[in-house]
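>>> Quick one, fold the following:
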Amino acid sequence: MTLPHDQQLCQRRQELLDRIGEWCDQYGRARDCVRLLAVSKHFPAGDIQTLAGCGQLAFGESYLKEAVDKLDALAGLHLEWHFIGPMQSNKTRRVAERFAWVQSLDRLKIAQRLAEQRPADLPPLNICLQVNISGETSKSGVEPAAAAELAAAVSELPRLRLRGLMAIPAPTIQFGEQRRGFARLRELFEDLTAAGHALDTLSMGMSNDLEAAIAEGSTLVRVGTALFGQRPPPDGVPP
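All right, here's what the predicted structure looks like:
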């Protein structure tokens, strides 16, 4: 018998949390050291409300107009919103005003605008630097060799709090290759921590490579398909 959609969402979340916990056990990590970010882009506000009702409070969005509509619709739920998509200069004000986290920062100019536009009555905006760990020209992200300079500059800006690193390595189904990509980000994270940055967030791992990410030290996994199901077409949603 097929469960109603709302029950399926909550069941998938629990199954996902159970798998994450099992992998933490397998790789000698505490079960509570990996957070789940539900990537809700292109999914309706009703699905987010359902997941919030079964305990999921952190959600990631990539498209600003779509995201703001959901933030407005769900304002009474006090959710934790992460912006995880590429960002142009003309989008920074609304991101600074509405989100708790930005995980896709890769340019100092954008960081400066976010710092200037973050309202003084809100807590500092949590920042992860997006690193182009695989060197793909089609992907956003600061080059690994330039990450330390950007981290130092962002750390000096007011109204921002540098929390860690994020990456989307080149896709592969080979577990060893997945681990090697994530290991490069972890090593960079360790280098920045050794240099004095108080980092606590290593955002890596999505639906198809969660185990490898957890094995290499991820503290936050970004999951859409394995949680919500097959993503619907974007239907012309602007970036």
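>>> drop to CA atoms for contacts and neighbour counts, all remaining ones
Noted.
>>> Could you give the number of residues near the residue nearest to Glu136 when sequence neighbours are not counted?
Nearest-residue entry for Glu136: Ala170, 7.4 Å, with adjacent residues in sequence omitted and distances by Cα to Cα, 6 or more residues apart in numbering. The tally of other residues near Ala170 (other Cα atoms under 10 Å) stands at 14.
>>> who touches Ala170 in this structure?
Ser134, Glu136, Gly181 (Cα atoms under 8 Å, 6 or more residues apart in numbering).
>>> this one as well, want them side by side:
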Amino acid sequence: MRIAAAAQAAGRQPAEVRLLAVSKTWPADSVREAAAAGQQAFGENYVQEGVTKVEALAGLGLEWHFIGPLQSNKTRLVANHFAWVHSIDRLKIAERLSEQRDVHLPPLNVCIQVNVSGEDSKSGVAPAELPELAEAVAALPRLCLRGLMAIPEPTPDVAVQRARFASLRALRDELNGAGYGLDTLSMGMSDDLEAAIAEGSTMVRVGTAIFGSRA
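Coordinates of the predicted model:
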């Protein structure tokens, strides 16, 4: 398996890296098949599609992660149907998730998305603004700040891939030096997971390599 091989090549234990199966645009039956094969954590990018699958597969005990851009008018659905949100990039979204999370549910695990590539079109907080946002998010009730997430610009250059992922790891280390205790680096997808794992990823988001190519 690619994750195990990448971890071993980096001198890490394969168990240190979780596989998040990106099931966006795939039907509930495809998720059910992956779950039957042992996959437990699934990532969705679109709110209504994701909620429909969460409800349809509620009896399977799956762990659902929201990994796409999140608009203010969709936060309530995400707050109460998902266990994780990876894509927080502004305080308003975090505040709404905190306010709307059902008090009977466990705290919502969240990651702050960082724009490590500096792309104007890419979601994510600028690295320089991360400490202020992390401080505010960590103080919110009903949320548990777990780590950082990034989606660097696609490139076949492994050195560039690793540099982007290394920058996210360094940001995590800086926050932990300030006492945050973050345990999650959500980075790496089908085309760059080896570089991400080499730089410390704890969760890779893979769709194509699990479900196949979409028509």
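>>> Among the contacts of Ala170 of the first structure, which one lies nearest to Val34 of the first structure?
Gly181 (18.4 Å; Cα to Cα).
>>> Secondary structure element for the closest one, which one?
Taking DSSP states H and E as the definition, Gly181 of the first structure sits inside helix 175-194.
>>> Identify the residue spatially nearest to the residue opposite Asn80 of the second structure in the first structure once aligned, adjacent ones excluded.
Per TM-score structural alignment, the equivalent position to Asn80 of the second structure in the first structure is Glu97. Computed as Cα to Cα, 6+ apart, the closest residue to Glu97 of the first structure that is not its neighbour in sequence is Arg118, at 5.8 Å.
>>> how many neighbours does that neighbour have?
23.
>>> and the longest helix belonging to the first structure, what other elements does it pack with?
In the first structure, taking DSSP state H as the definition, the longest helix is helix 5-26. Other elements packing on helix 5-26 of the first structure under the criterion 3 or more Cα pairs under 8 Å, 6 or more residues apart in numbering; DSSP states H and E are helix 45-53, helix 210-215, helix 225-228.
>>> Quickly compare these and say which is most buried.
helix 210-215 (a mean of 23; mean count of other Cα atoms under 10 Å).
>>> matching residues in the second structure for whatever helix or strand comes next after that one?
Note on helix 210-215 of the first structure: by DSSP H and E, the next helix or strand toward the C-terminus is strand 220-223. Mapped onto the second structure using TM-score structural alignment, strand 220-223 of the first structure spans residues 203-206.
>>> same check, this time on stretch 157-164 of the first structure
Taking TM-score structural alignment, stretch 157-164 of the first structure hits residues 140-147 over in the second structure.
>>> Report the buried residues of that stretch.
Across stretch 140-147 of the second structure, burial judged by 16 or more other Cα atoms under 10 Å covers Leu140, Arg142, Leu143, Cys144, Leu145, Arg146, Gly147.
>>> so how much does the helix or strand the fifth one falls within differ from the first structure once superposed?
Secondary structure from DSSP H and E places Leu145 of the second structure in strand 143-149. With both structures laid over each other, strand 143-149 of the second structure and its partner residues in the first structure are 0.2 Å apart on average (mean Cα distance after the TM-score superposition for the first structure).
>>> nearest spatial neighbour of the aligned partner of Arg172 of the second structure in the first structure, skipping sequence neighbours?
Correspondence of Arg172 of the second structure to the first structure, assessed by TM-score structural alignment: Phe189. In this structure, Phe189 of the first structure finds its nearest non-sequential neighbour in Leu165, 6.7 Å apart by Cα to Cα, 6+ apart.
>>> before we move on, what about Ser117 of the second structure?
Pro152 (5.5 Å).
>>> so the residue nearest in space to the middle of the second structure, which of the three states?
Nearest to the mean C-alpha position of the second structure, counting by Cα atoms, centre = their mean, stands His86 at 3.8 Å. Here His86 of the second structure is recorded as strand under DSSP: H, G, I helix; E, B strand; the rest coil.
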